[in-house]
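[1] Sequence first, then the predicted structure:
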Amino acid sequence: MSEVVNVAEKFGKNVFNETVMRERLPKSVFKKLKKTVEDGAELDPSIADVVAHAMKDWAIERGATHYTHWFQPLTGITAEKHDSFISAPTIEGKVIMEFSGKELVKGEPDASSFPSGGLRATFEARGYTAWDCTSPAFLREDAIGVTLCIPTAFCSYTGEALDKKTPLLRSMEAVDEQALRILKLFGNTTSKRVTPSVGPEQEYFLVDHNKYLQRKDLIYAGRTLFGAMPPKGQELEDHYFGAIRERVAAYMKEVNEELWKLGVPAKTQHNEVAPAQHELAPIFEQVNVAVDHNHLVMEILKKVAGRHGLNCLLHEKPFAGVNGSGKHNNWSLTSDNGINLLNPGETPHENIQFLLVLSCILKAVDKHADLLRESAADVGNDHRLGANEAPPAIISVFIGEQLEDVVDQLCSTGEATSSKSGGTLKTGVRTLPDLSKDATDRNRTSPFAFTGNKFEFRMVGSADSISSPNVVLNTITAEAFKEAADVLEKADDFDTAVHDLIKEQLAAHRRIIFNGNGYSDAWVEEAEKRGLPNLKSMIDAIPALATEAAVNMFEEFKVFTKAELESRVEIEYEAYTKAINIEARTMIDMTGKQLIPAVVKYTTILADSLGKIKSACPDADTSVQEELLIEVSAYLSDMKVAVSALIELTDKCSAISENKEQATAYHDEVVPAMAALRAPADKLEMIVDKDLWPLPSYGDLIFEV
């Protein structure tokens, strides 16, 4: 029987949270820091030394020797530089352990070696990390010891954001300010702050570590670049929510315990649709904390896997032919006094505040669909979006039957007089209770679905940071709220004005609503008729970041400057190029050093066998061996031609100097060449003796965990 875990005792034990601060800080200092955290007030610099001293003592008592400013550069992962608490040695040869307010509030990592998209020249090295006191510091335990991690933002010497957190914090302030204006219009003067909350569901694959080490593609690219489908895939639908295997259950147990110690509210775990695929979901948190915690989730998933002889794959499409992985970004807006702006209530047709908020969000998503799509664009997601398992690359909004009926009433007659109710679900079994139904079903094919009191943005890739989509959601919503408040604050008759504005916005942006099957070809045709953008690849989506509309909006709300947006465009083109170049060169390496030699060996064995049989028995039927030899030799020739073409195209594209042109060339020329090389290789895998094939098969990887 496994060890009993006391979750309440374990939860947050490695976090410098409110409970710890209340115990260790003077009352006046605690109040000032709490005001900053809860009200978004400016940090009082006079308290920094006191907080730093208390934080240091707490950390050292728990074995910490170093501290680090933990930040999120534009690499897509986190970064850190460790400094010990040791001060200058004393005359007696001992050391003093110190940590000042200045060291807590500000760090100076080298900014020249992180992506900046031209914001910083290589020789301009200075950058600053600034303490985000709204996200609690925590202790991380690993092989190098215990480290105090301080969540921070990262900016250049000249003030530009070089990270994913700074724009997120700016966008939170923008939507807070405009949402309060909306609440005030409805007579709410008690709410002082509106905060976006997020619960990101994280999908991932687990494979055996020893088999992982035999696949250069998994090591270098995070996904399989070759691989034929096994006899069984996911067609039996027996993995989803199935019984969790013991090895995986032991892994999940340790993941939970590690996350709980870090204050991450991991709640739900289950098998996902594909074999070897799983999901972990937390409880909702303030968005910047949720972003930090999701990075910790990804880190812990990978770290703990190694202790169980496993590897965690976070790539969006590690295996062709089975479902890929994403993370559903469940987003809502909640005031400090508990008002959820996305709660429709029992009778949404009477909830005018909700209908205004809904119409504003529909307007925001329709107006900036390209930006929302771009926020989920990464190289791995190109293999997943629209692949009959994930949302299509077309942005649409599912609002369900109940709300669609209210919208229909408002648009057709100008009045909404009723709301459909859920009713009762009767199971037909006497011993089972009748269940109250929700007023609408769910739609798993929708990229942006209303699910009762939140919107679920389902496009985000499993390896990606959730910061970018939430920056976009916060900012486009802030813009729509501002435009609505600007109109309504000037109205002489508020009731009439808000009614007219809701109807006007719903009618103008109704095209973004789609409650049907987002996987169907018919929807692609319908979306085109509606004028909805279909940005199929990351390359198609990137330009949305720096359009005139995007620049104007982000600059108005001080979330991004034009220079910061243009820098991110350059960084994303560069990231695409580098990722595809690595994949292409990995395929070339594997083909030349592993696949071709294995196939040559197999054909040699076949030829030797054929010769010996003919020599021993000239009348024996050797047609099978002859056909096999001809077939394998033909595929081998195809593979050699394809790898030569890939080498030529990769060399040609790598020589292009302009970022966008180079990324486009990799997308248009190298990616199809990679597919052309994979095709004969996967056919050969199905023919060549398993003992000779140098790579663990899909069956080995996804069924033997």
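    Now that the structure is in, tell me what you want to look at.

[2] For the rest of this, base every contact and every neighbour count on C-alpha atoms.
    Fine.

[3] surely residue 568 meets residue 117?
    Yes - using CA atoms under 8 Å, residue 568 is in contact with residue 117, at 6.0 Å.

[4] Tell me the buried residues in the helix or strand hosting residue 58?
    Secondary structure assigned from DSSP states H and E places residue 58 in helix 48-61. Residues 48, 49, 50, 51, 52, 53, 54, 55, 56, 58, 59, 60 are the ones in helix 48-61 that count as buried (16 or more other CA atoms under 10 Å).

[5] can you give me how far the host helix or strand of residue 372 is from the chain middle?
    Element membership for residue 372, per DSSP H and E: helix 369-375. Helix 369-375 sits 14 Å away from the centroid of its parent chain (CA atoms, centre = their mean, to the nearest Å).

[6] and the comparison structure, right after this:
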Amino acid sequence: MSGSQARLNATTAVNNFRATNKPLNFMDEKPTDLFGCNVFNDKVMKERLPKNVYKSLKRTIDMGDKMDPSIADTVASAMKDWAVSKGATHYTHVFYPLTGLTAEKHDGFLVPDGKGGALAEFSGKLLIQGEPDASSFPSGGLRTTFEARGYTCWDVTNPAYILENPNGTTLCIPTAFVSWTGEALDKKTPLLRSQQALNKQAQRVLKFFGKASDERVVSFCGPEQEYFLVDRNFVLNRPDLQICGRTLFGAPSAKGQEMEDHYFGAIPPRVLSFMMEVERELYKLGVPVKTRHNEVAPGQFEIAPIFETSNLATDHNQMVMTTLKEVALRYGMVCLLHEKPFAGINGSGKHVNYSVGNATLGSLFDPGDTPHENMQFLVFCAAAIRAVHKYGALLRATVASASNDHRLGANEAPPAIMSVYLGEQLTDIFEQLKKGGAKSSKTKGDLRVGVDTLPPLPMDAGDRNRTSPFAFTGNRFEFRAVGSNMSIAGPQVALNSMLSESLDYIATSLENCVKPDLSNLNECVSKLLQDIVKKHEAVVFNGDGYSEAWHKEAVEKHGLENLRTTPEALPVLARKEVKDLFVKYEVFTERELDSRQNIYLEQYVKTVMTEAQLVIRMARTMIFPGAVRYQNELAETCANLRAIGKDCVMTSLDDLTAKLRGLQKAANDLEELLGQHFDDLQAEATFLCEKVLPKMLEVRSFADALEVVVADDLWNLPTYQEMLFIK
């Protein structure tokens, strides 16, 4: 079958697609009844656990008390009975290794009873601890391959849930994953440690405002997940999308996103059906998804939840990514979570909306109506500013990956320079603090549209900045640099740890300044805030983060770092101040931190090497042959014209031949580069970034130039036009 026929068949299949699953009926099965129905949540625990066991477990979940192991058997029995009542035959400890993906090993409940039958059993020991084979997960040097033992440990703070499959259900138990020596091999363990550190330091500060309590202060998160949808028929004809998740070749479509007609536009019916089923599946799992809409780029969409505690939000985001991929297949589509699947248009991020607080206090980043008088808010906001200024490079390193490097710096993705956007109101307040004290706040007011029948709209005190990596957005900060395919655990671990250090600094300063009767609290807070603003205002920037002027000013005047690529960013993890931060607050040991740097460098190298090898293969076996056939057609046409005495214009043939030669040479040069060997991961990553990636782009430039001149019926690959606009 010719490449053209394959593309025609794919287009026909898209046009004639009919969903095979039964339409959803929200009238008979209401979302309010569905929500959390497959979760071993507070309501289920209260119904099924003895009162003393329930209270003990709740103290651990809500207050952070140590778990009482004696209740494990009772909880396990109740959890098993609940799961079996929902059709479960197996259970699994779900964990999040350093691949960034979700991992699980399933074990059955059934145990032979010795009489020819079987019983469903599940003990507290099995609930608390599992032992998967850890030998094939990345460890970054924490263990050698033959040291295979690893443990999964029940995370009491996140509820177990039922995962449905057409052939049955499975009880899923969220767990941490550690080595035989107790070192963290996962994303969850450091996050839980960082939450402990944050609570300890926040309580010290809150004591001065009379707000310290047994209720834990935690970080909250609401990650906005962006993604692309492409018909599966097209993906099956694109090896780059199948293997790499992004297009390594592709000339721009005649129309991209420049008309700005896709953003918030009417959702295509097939996509809307997909979204509704995604939401239905997530409702069952207790994931509080709230928003769905078209994103900026054609074929790009977004799903966003309500805020949750960081640990639960992280687990739920993993569920969101898995569900998006699984449900897309039911509708004949593939969900692409790569940060830049298509060149020249918006990439996909995962905006992490971050705040700290608890159920009683609400968000400690909430300024209230008169933020200049809200000392508690100003202290916590100043702590965040100080943290980003001191550890901006660390924050950049947490979002470093081969895929995210393609996205950062344009098309609504923030630049690699970490800065803080405060908006007009807060910038004005902190300017007042720098001069001695804040006495007023710019009011919000009402926005009048000029139409009598439309009501006045409450107007925010400042605009939003889409180019800022860390922007204040009302009662939280939005960290916009996280990639769509990433776990949100890493950035939150850094944010929690950075903020803990700043709160520690603030608490210690106040403890040394404030009198026992708190009579001079205002004076001490004012002096402290003034000092923080003067030392750390360089990180505050409210302008255009893409401008060359800012990039120059940020580096030369403000001393901020511009770590454009992953090989530049990851060495930050080895800096003394970063190691001291994580070790002091017991989030990472030095060995654990070193392992992360090694793993992320290795992932970068493997990703770029895979892409480079595929570039060579696709160029030689898919692009070159089709272009040569077209070259042959042009040559035959010229020969035929000359045979009948007509002139033949050789320009097209010469141009095509030059492009083919360029493609061949660039592919050969790339292959030669890949033949080099390195003993050092950092050196190899740098080489791939500085030499191999530019050569891959050179190969692509010749291929994309050929795409726009080769006859359409001889072009093998589905085009951007087809993939982005046929839904």
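    Everything's here; your move. The structure displayed is predicted, hence computed values, not measured ones.

[7] since we're on the equivalent of residue 203 of the second structure over in the first structure, how many residues are nearby?
    Aligning on TM-score structural alignment places residue 203 of the second structure opposite residue 180 in the first structure. Using other CA atoms under 10 Å, residue 180 of the first structure has 20 neighbouring residues.

[8] What number of residues are in the vicinity of the counterpart of residue 225 of the first structure in the second structure?
    The pairwise alignment with the second structure assigns residue 225 of the first structure to residue 248, based on TM-score structural alignment. Residue 248 of the second structure: 25 surrounding residues under other CA under 10 Å.

[9] Residue 248 of the second structure contacts residue 615, doesn't it?
    Yes - with contact defined as CA under 8 Å, residue 248 of the second structure reaches residue 615; the gap is 6.7 Å.

[10] which residues are common contacts for those two?
    Taking CA atoms under 8 Å, 6 or more residues apart in numbering as the contact rule, residue 248 of the second structure and residue 615 both touch residue 700.

[11] okay, and the lengthiest strand in the first structure goes to which residues in the second structure?
    Secondary structure assigned by DSSP state E gives strand 145-156 as the longest strand of the first structure. On the second structure, the counterpart of strand 145-156 of the first structure by TM-score structural alignment is residues 168-179.

[12] before we move on, the earlier item: now the match of residue 225 of the first structure, what's its secondary structure?
    Three-state call for residue 248 of the second structure (DSSP: H, G, I helix; E, B strand; the rest coil): coil.

[13] What is the neighbour count of the closest residue in space to it that isn't next to it in sequence?
    Nearest residue to residue 248 of the second structure, sequence neighbours excluded (CA to CA, 6 or more residues apart in numbering): residue 240, at 6.0 Å. Other residues lying near residue 240 of the second structure total 20 when counted by other CA under 10 Å.

[14] quick one: residue 240 of the second structure and residue 618 of the second structure, what's the gap?
    Distance of residue 240 of the second structure to residue 618 of the second structure, computed by CA to CA, to the nearest Å: 8 Å.

[15] before we move on, what about residue 714 of the second structure?
    Taking CA to CA, one finds residue 714 of the second structure at 15 Å from residue 618 of the second structure.

[16] Now the element after the longest helix belonging to the second structure, going C-ward?
    Counting by DSSP state H, the longest helix found in the second structure is helix 590-618. Helices and strands here follow DSSP H and E; after helix 590-618 of the second structure, the next one along the chain is helix 624-643.

[17] Skip ahead from that following helix and say which helix or strand is next.
    Downstream of helix 624-643 of the second structure, the first helix or strand assigned by DSSP H and E is helix 651-674.

[18] Next, the mean deviation of that next one compared to the first structure.
    In the superposition with the first structure, the average deviation recorded for helix 651-674 of the second structure is 0.6 Å (mean CA distance after the TM-score superposition for the first structure).

[19] okay, and the very next helix or strand once past that helix goes to which residues in the first structure?
    Per DSSP H and E, the first helix or strand lying C-terminal to helix 651-674 of the second structure is helix 681-687. Mapped onto the first structure using TM-score structural alignment, helix 681-687 of the second structure spans residues 659-665.

[20] So what touches that stretch?
    Stretch 659-665 of the first structure is contacted from outside by 539, 570, 573, 574, 576, 577, 653, 654, 656, using CA under 8 Å, 6+ apart.

[21] ok, so of these, who is nearest residue 644 of the first structure?
    Closest approach to residue 644 of the first structure among these (CA to CA): residue 653, at 14.4 Å.

[22] for the closest one, helix, strand, or coil?
    Put simply, residue 653 of the first structure is helix when judged by three-state DSSP.

[23] for stretch 109-118 of the first structure, the distance to its chain's centre please.
    Distance, centroid of stretch 109-118 of the first structure to centroid of chain: 23 Å (CA atoms, centre = their mean).
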